[in-house]
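1. mind folding the following:
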Amino acid sequence: MTGRSVRSWWLAALVLLVTGAAVVLRLGRGELGEAGIAVLAGAVGVAVCSPLVFPRRGAAPEAAPDPVTVYYRPGCGYCLRLRASLGSRARRARWVDIWADPGAAAYVRSVNGGDAIVPTVVLDGVPHTNPAPATVRAALERRP
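-> As a prediction, this is how the structure comes out:
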């Protein structure tokens, strides 16, 4: 793994570490049911905080133009909200992790006054900072 891809997983690793500590503590007290619940909650937390919940990763739009490009970072609540609200339509967009792609992070900062605000969504070449999910859904539905 490169340093860039490791950065995308740090939050998931932290959730895994905290979950492990909680499970060990519960097992040490003989609380098997609570330990099981902690394992399930931790698994959900790791999945949500990892880059795995985002479909089709790709390069910045300069390299491969798409009608809808979503710049995100793992663990971002707004990005997760957008991803969840798009459902299966999310596969139609190009998803770019700004922690794994320094060029993408620079692009996001360039269109957000120097801030790496995500989600930044490029709809037909026009960047939108944290747009309403309905706006992105409509753009994806227009896509062939």
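2. C-alpha from now on. contacts and neighbour counts both.
-> Will do.
3. which residues of the chain fall in strands?
-> Along the chain, counting by DSSP state E, strands occupy 68-72, 94-97, 120-123, 126-129.
4. structure for this one too, so we can compare:
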Amino acid sequence: MSDVTIYWRPGCGFCARLEDTISAVRERATWRNIWEDDEAAAFVRSVNNGNEVVPTVVVDGQAHTNPDPGLVLAALADS
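-> You can find the predicted model right below:
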């Protein structure tokens, strides 16, 4: 089973594309809004050279910046 956390923010087109792609299994992921969660925003900056690039997705402890939605879908489908 894959552990998936998705860091996102409202108004992000890449986040919306990811959410649309994984809609059937979206509840299997943990979603963290970086505009409402200071710890989440700090994590995203820590893995993106100080930038708040979203979506940042952590799959089994490995961070992926703006990953291919298929990668996230595959990880969640295995959950």
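5. and the strands of structure 1 as TSV, adding distance to Gly113 of structure 1 and mean neighbour count?
-> Below are the strands of structure 1 laid out as TSV (distance: least, C-alpha to C-alpha, whole Å; neighbours: other C-alpha atoms under 10 Å):
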stretch	distance to Gly113 of structure 1	mean neighbour count
strand 68-72	15	29
strand 94-97	19	25
strand 120-123	12	22
strand 126-129	11	16
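6. which bit of structure 2 covers stretch 88-98 of structure 1?
-> Mapped onto structure 2 using TM-score structural alignment, stretch 88-98 of structure 1 spans residues 24-34.
7. equivalent analysis for stretch 26-41 of structure 1, please.
-> Using TM-score structural alignment, stretch 26-41 of structure 1 pairs with nothing in structure 2.
8. tabulate the strands of structure 1 (a markdown table), appending distance to Leu32 of structure 1.
-> Output for these, formatted as a markdown table (distance: least, C-alpha to C-alpha, whole Å):
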| stretch | distance to Leu32 of structure 1 |
| --- | --- |
| strand 68-72 | 37 |
| strand 94-97 | 38 |
| strand 120-123 | 43 |
| strand 126-129 | 45 |
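9. for these, which one sits closest to Arg7 of structure 1?
-> strand 94-97 (10.3 Å; C-alpha to C-alpha).
10. quick one: distance of that closest one to the chain centre.
-> Relative to its parent chain, strand 94-97 of structure 1 has a centroid offset of 9 Å by C-alpha atoms, centre = their mean, to the nearest Å.
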